[in-house]
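Dropping the sequence and predicted coords here.
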Amino acid sequence: MANSTVESVKQDLDFHRALVASTGNACMSELYGVVLNRFIAIKYVLSGQYTTQDGAVDRHVELMRYIVEKDETKAFTCIGYHILKSMELLIAVINDNMVKMDADDAG
């Protein structure tokens, strides 16, 4: 991973931690620490082709705009879309790695 990518990933994780902490919800913070940090780490470790945070940064800016505007409907929709896209990426990366492992086993 290039240094700029490492820094980009760190900034992404810092954003998520700050967003969760801003809720003041101890249960959510604990859940984030246990589950979501692991999910995000796995996503980045498995995805060797992952090189940019540009799309995520745009979604984060959009989400923050809705939060500042107190537009709950758009904020929840934005969060849902962000989670969906993250899950799709994770599933695609896992599938790609499973195909590679199957090819290695067959070879």
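It's in.

only C-alpha atoms for contact and neighbour calcs from this point on.
Will do.

how near is M64 to Q11?
Plainly put, M64 is 15 Å away from Q11 if you go by C-alpha to C-alpha, to the nearest Å.

What of V93?
Taking C-alpha to C-alpha, one finds V93 at 22 Å from Q11.

Can you pick out the residue with more neighbours from the two?
V93 (21 against 14; other C-alpha atoms under 10 Å).

In the helix or strand hosting V9, which of the residues would be classed as buried?
Element membership for V9 (DSSP states H and E) is helix 3-21. Under the neighbour-count criterion of 16 or more other C-alpha atoms under 10 Å, helix 3-21 has 8-9, 12-13, 17, 20 buried.

Verify the stated contact: C78 with R65.
No. Using C-alpha atoms under 8 Å, C78 makes no contact with R65, being 10.5 Å away.

which of those two has more neighbours?
C78 (18 against 14).

A further structure is provided below for comparison with the first:
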Amino acid sequence: MHREIPSSNFVHRRQTSKLQRLSKKHPFLCVGLPFLVAVIGGSFVLLPLQENKYEVYDRRIQTAAHEELKSKKRKFNIQEEYFRMKSQGVWGEWEPKRVERPPEDEPVWDRQDK
């Protein structure tokens, strides 16, 4: 009453052949369905993570902008700004330069009324 135990290689071949038969019979179940589950499931997993990323970024930018506005807040006066810019020498180096025009005989625009 000895029963032979099949070798692991035989069992592996038998399981492989079942899997191959199943994949040949129903290719969508073995390839298409796992692919669709991964794509659709991945979108549902990544969507909350992406939303969280943008919310954190927006919150950080808003707090930084709010703090910056609080710290740099000063009353604007045009006269003070003029004197401040003049003292910095911003206007001391500026010099108006005339742009050269084309000669008078050269048409600037093509006119129809000539």
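Thanks, I have the structure now. Worth saying up front: this structure is predicted, and the values here are computed from it rather than measured.

TM-score of the superposition?
After superposition, the two chains reach a TM-score of 0.31 (TM-score structural alignment, normalised by the length of the first structure), with 39 aligned residues with a C-alpha RMSD of 2.0 Å.

Can you tell me the SS state at Q79 of the second structure?
helix (DSSP: H, G, I helix; E, B strand; the rest coil).

And the helices in the second structure?
8-25, 27, 33-71, 78-88 (DSSP state H).

Serialize the ones you listed to JSON lines and add fields for mean neighbour count.
Listed next are the helices of the second structure as JSON lines, based on neighbours: other C-alpha atoms under 10 Å:
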{"stretch": "helix 8-25", "mean neighbour count": "12"}
{"stretch": "helix 27", "mean neighbour count": "13"}
{"stretch": "helix 33-71", "mean neighbour count": "11"}
{"stretch": "helix 78-88", "mean neighbour count": "11"}
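
and V99 of the first structure, how many neighbours?
Neighbour tally, V99 of the first structure, other C-alpha under 10 Å: 12.

And it, how far from T77 of the first structure?
Taking C-alpha to C-alpha, one finds V99 of the first structure at 33 Å from T77 of the first structure.

Ok, D54 of the first structure next?
Distance from D54 of the first structure to T77 of the first structure, by C-alpha to C-alpha: 20 Å.

out of these two, which sits in the busier spot?
Neighbour tally, D54 of the first structure and T77, criterion other C-alpha under 10 Å: the higher count belongs to T77, 13 against 10.

what helices or strands is the longest helix seen in the first structure leaning on?
For the first structure, the helix reaching the highest residue count under DSSP H is reported as helix 72-106. With contacts taken as 3 or more C-alpha pairs under 8 Å, 6 or more residues apart in numbering; DSSP states H and E, helix 72-106 of the first structure sits against helix 37-46, helix 54-68.

elements contacting the shortest one?
Under the contact criterion of 3+ C-alpha pairs under 8 Å, 6+ apart, the helices and strands touching helix 37-46 of the first structure comprise helix 72-106.

List the buried residues in the helix it packs on.
Those buried within helix 72-106 of the first structure under the rule 16+ other C-alpha under 10 Å are 74-75, 78-79, 82, 86, 90, 93-94.

Turn those residues into TSV, columns for distance to R38 of the first structure.
Shown next, in TSV, are those (distance: C-alpha to C-alpha, whole Å):
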residue	distance to R38 of the first structure
K74	27
A75	24
C78	22
I79	18
H82	17
S86	13
L90	12
V93	15
I94	15
